[in-house]
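Novice: Based on what follows, work out the 3D shape:
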Amino acid sequence: MIMTNSSQVSYFTLAAYSDIGLFKYFIFMIVMLLYILIVCANLLLIVIICMNRSLHEPMYIFLCSLFVNELYGSTGLFPMLLVQILSDIHIISAPFCYVQIFCLYTYVNVQFYSLAVMSYDRYLAICYPLQYNTRMTSNKVAVLIALSWFFPLLAIVVMISLNTSLQLCGHIINRLYCDNYSIVKLACYDNTVNNVYGLIYTFTVLFGLTVLILYTYIRILRVCFSGSKQTRQKAVSTCTPHLASLLNFSCGCFLEIVQSRLNMSNAPVILRIFLSLYFLICQPLYNPLLYGLNLTKIHIICKNILFGEM
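Specialist: Prediction:
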């Protein structure tokens, strides 16, 4: 029910589903298959890293945290998405909408923090190989992982708190799922505080983490060009998957910004669905395949488990 004084909205309508029509069963099967693949692939690598002592190294522990985050983000999206695809009434309660925003935005932020931490780890391993074990201790690994989860959770809690205090003059969201920008656009009055907070957080965090990532890879490239062939091979084998993951994630975030900021009502339905789901599907599916195929230790263990090779 929507209050007549527009002070409170108890549900939202996800209008993007209205154009799906007979495509819904096909889309449901595709999304269900992708969700199963994401869960199986990430869960497999989490179990492999946890159960094999040879993988209890900082790089693989950071990867494990990354895979846990991808399971978390996928679970925040797919179950409700599958229900909405088959449903004839595409509404979502306000509390559940805010929970979904919390899950998806923390997933995105933890992902970026984790990629920044992983770039710092590769920087120490390649630029300071003799001091790596003393610089990247188990305590430091635990602190970095804790911070990469704590700061995004705290930031998104503040963002959700600001959103729930807004007076909304509508309930229609032209997306497949709830997102922060769509809620803010429904505000009845000036939402400057929300916009300023979003801009400050985005600039400080994204700019700071981007500078850290660029700095680490500039230093890594300098070592590669001036180092031995063995050093270059080590850098390529360990940094290529991380760079590919970072580029894929950045591309997905860019497509998400395009989708949320521009009027896509005249675009084909399939294109809008692709833009909405790219970074929420491709990153959790791409990373396990990327690291599973490119990192030798994980690749060998996966082959042994899946094909029984010794």
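Novice: CA only for contacts and neighbour counts going forward, please
Specialist: Noted.
Novice: gap between the closest residue to Met310 other than its chain neighbours and Tyr105?
Specialist: Once flanking residues are discounted, Met310 sits nearest to Asn304: 5.9 Å by C-alpha to C-alpha, 6 or more residues apart in numbering. Here the criterion is C-alpha to C-alpha, to the nearest Å. By it, Asn304 lies 36 Å from Tyr105.
Novice: And this one, please, so the two structures can be compared:
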Amino acid sequence: MDNVSAVRIFTLSGINETVNYRIAIFSLTLLYYGVILFVNIALIAIIAFNENLHEPMYILLASFCINGLYGSTGFYPKFLLDLLSSSQEISYEACLLQAYVMYSFACCDLSILSVMAYDRYLAICRPLHYHSFMTKRRLSLLVCFSWLMPFSVFSVSILLTSTKKLCGSNIQKLYCVNWLIVKLVCPDNDTLSNSVVSYTTICLYVLHGFFIMWTYMHLIKTCARSKEDRLKFMQTCVPHLISLLMFMFVMLFDLMYMRFGSSTLPLSLQNFMAIIFVLIPPVMNPLIYGFKLTKIRHRILGLIYKKIFAHC
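Specialist: Now for the predicted structure:
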């Protein structure tokens, strides 16, 4: 038990300096969180209650939106409470839980994007074998894989962190991150196991990225052959590609800033950079797919027209 941390409370940094704008920031954040909940729940409901959308691509999209809700809920409620509090503190257990949620949310996104890429590869490059490959059973296994693997990997990472003794309690971020907690570990504690798990996780998700690149090389090669395939690529693959590029930009930006960012930047800019990956994807992904995928767009427009005529 000597290795168990005596630190029970962490202090988060970055909110006290915005004391003059807290009410405005709270109002805008609450509104934004409401938008995230609305667009993701609306898209999930449209897919769930429309039998025509019970296809692999749309089921994976619903999983994507559920992950957006999961990650957003890991950040926004605590951030809103902090804006109303005089001190930004979080318990040791809650900090580990938040770090787990934020990391697993990000990696679930990449896992789901990988499964989506595989689905599009089968649909466009192997259309005659699509239904024999993408059965309900295989789809269920792929969805479980996209969720369980990040959860399992980061369970190990967080469990390892929880065994370390900490010599500090100040986290230089608006929310808890495992890497920043590990930086607080006392010098006499060995963090080699944490490093091994971290680098293994990085390699694992780099392989996800290479797999997606491989599928898109085949997709582009196949779609260049005919106008029909090019149209299918534009309708179903472009939203996925936009989500992928947005994810890569946001995550690389956040990781590079967390490790190499300058502390001389204005605090408001530092805070924005700290939360960019829970600002953009949870809203943009459902909007991109909602307006780009024809069946969903028609369903949304149909519901709007029905509401308009119901009031006329």
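Novice: picking up where we left off before, looking at Asn304 and Tyr105 of the first structure, which is more packed in?
Specialist: Between Asn304 of the first structure and Tyr105, counting by other C-alpha atoms under 10 Å, Tyr105 is the more crowded of the two (21 against 12).
Novice: The more buried one is in contact with Ala155, isn't it?
Specialist: No: counting by C-alpha atoms under 8 Å, Tyr105 of the first structure does not reach Ala155; the two are 9.6 Å apart.
Novice: Please name the nearest non-neighbouring residue to the corresponding residue of the second structure for Leu147 of the first structure.
Specialist: Under the alignment (TM-score structural alignment), Leu147 of the first structure maps onto Phe145 of the second structure. Leaving aside its sequence neighbours, Phe145 of the second structure sits nearest to Ser111 (C-alpha to C-alpha, 6+ apart; 7.9 Å).
Novice: quick one: secondary structure of the equivalent of the one you found over in the first structure?
Specialist: Under the alignment (TM-score structural alignment), Ser111 of the second structure maps onto Tyr113 of the first structure. Of the three states, Tyr113 of the first structure takes helix under DSSP: H, G, I helix; E, B strand; the rest coil.
Novice: wait, what's in contact with Tyr113 of the first structure?
Specialist: 148-149, 209 (C-alpha atoms under 8 Å, 6 or more residues apart in numbering).
Novice: ok, now with 10 Å
Specialist: 66, 107, 119, 144-145, 147-149, 151-152, 205-206, 209-210 (C-alpha atoms under 10 Å, 6 or more residues apart in numbering).
Novice: I'd say the match of Leu147 of the first structure and Asp109 touch.
Specialist: No: between Phe145 of the second structure and Asp109 there is no contact under C-alpha atoms under 10 Å: 12.0 Å.
Novice: Of these two, give the one with the bigger neighbour count.
Specialist: Asp109 (23 against 16).
Novice: Please report how far the residue mapped onto Leu184 of the second structure from the first structure lies from Met32 of the first structure.
Specialist: By TM-score structural alignment, Leu184 of the second structure lines up with Leu186 in the first structure. Using C-alpha to C-alpha, one gets 31 Å for the distance from Leu186 of the first structure to Met32 of the first structure.
Novice: rewinding a little: neighbours of the match of Leu184 of the second structure, how many?
Specialist: The number of residues packed near Leu186 of the first structure is 17, by other C-alpha under 10 Å.
Novice: and it, what does it touch?
Specialist: 166-173.
Novice: same check, this time on Gly198 of the first structure
Specialist: Gly198 of the first structure neighbours (C-alpha under 10 Å, 6+ apart): 155-156, 159, 180-181, 192.
Novice: any idea how far the residue nearest the centre of the second structure lies from Tyr100 of the second structure?
Specialist: The centroid of the second structure falls nearest to Ala106 when counting by C-alpha atoms, centre = their mean (3.8 Å). According to C-alpha to C-alpha, Ala106 of the second structure stands 10 Å off from Tyr100 of the second structure.
Novice: what sits in contact with each of those two?
Specialist: With C-alpha under 10 Å, 6+ apart, Ala106 of the second structure and Tyr100 have common neighbours Pro150.
Novice: For the counterpart of Ser260 of the first structure in the second structure, which non-adjacent residue is closest in space?
Specialist: Under the alignment defined by TM-score structural alignment, Ser260 of the first structure is paired with Met258 of the second structure. Using C-alpha to C-alpha, 6+ apart and skipping residues adjacent in sequence, the residue nearest Met258 of the second structure is Ala274, 7.8 Å away.
Novice: Alignment lookup: the one you found to the first structure.
Specialist: By TM-score structural alignment, Ala274 of the second structure lines up with Ser276.
Novice: Tell me, how many residues neighbour its match?
Specialist: 22.
Novice: if I line the two up, what does Leu80 of the second structure land on in the first structure?
Specialist: In the first structure, Leu80 of the second structure lands on Leu82 (TM-score structural alignment).
Novice: Please, which helix or strand holds the residue nearest to that match when sequence neighbours are not counted?
Specialist: Closest residue in space to Leu82 of the first structure, ignoring its immediate chain neighbours: Phe28 at 6.2 Å, by C-alpha to C-alpha, 6+ apart. In the assignment (DSSP states H and E), Phe28 of the first structure maps to helix 24-51.
Novice: can you name the residues of the second structure that that helix overlays?
Specialist: The aligned range for helix 24-51 of the first structure in the second structure is 22-49, by TM-score structural alignment.
Novice: show me the contacts for the corresponding residue of the first structure for Lys227 of the second structure.
Specialist: When the first structure is aligned by TM-score structural alignment, Lys227 of the second structure is paired with Lys229. By C-alpha under 10 Å, 6+ apart, the residues touching Lys229 of the first structure are Ala235.
Novice: And Lys229 of the first structure, how close does it get to Val39 of the first structure?
Specialist: Distance from Lys229 of the first structure to Val39 of the first structure, by C-alpha to C-alpha: 38 Å.
Novice: what's the answer for Cys169 of the first structure, then?
Specialist: Counting by C-alpha to C-alpha, the gap from Cys169 of the first structure to Val39 of the first structure is 38 Å.
Novice: picking that back up, between the contacts of Gly198 of the first structure, which is closest to Val9 of the first structure?
Specialist: Comparing the contacts of Gly198 of the first structure against Val9 of the first structure with C-alpha to C-alpha places Asn180 closest, at 14.9 Å.
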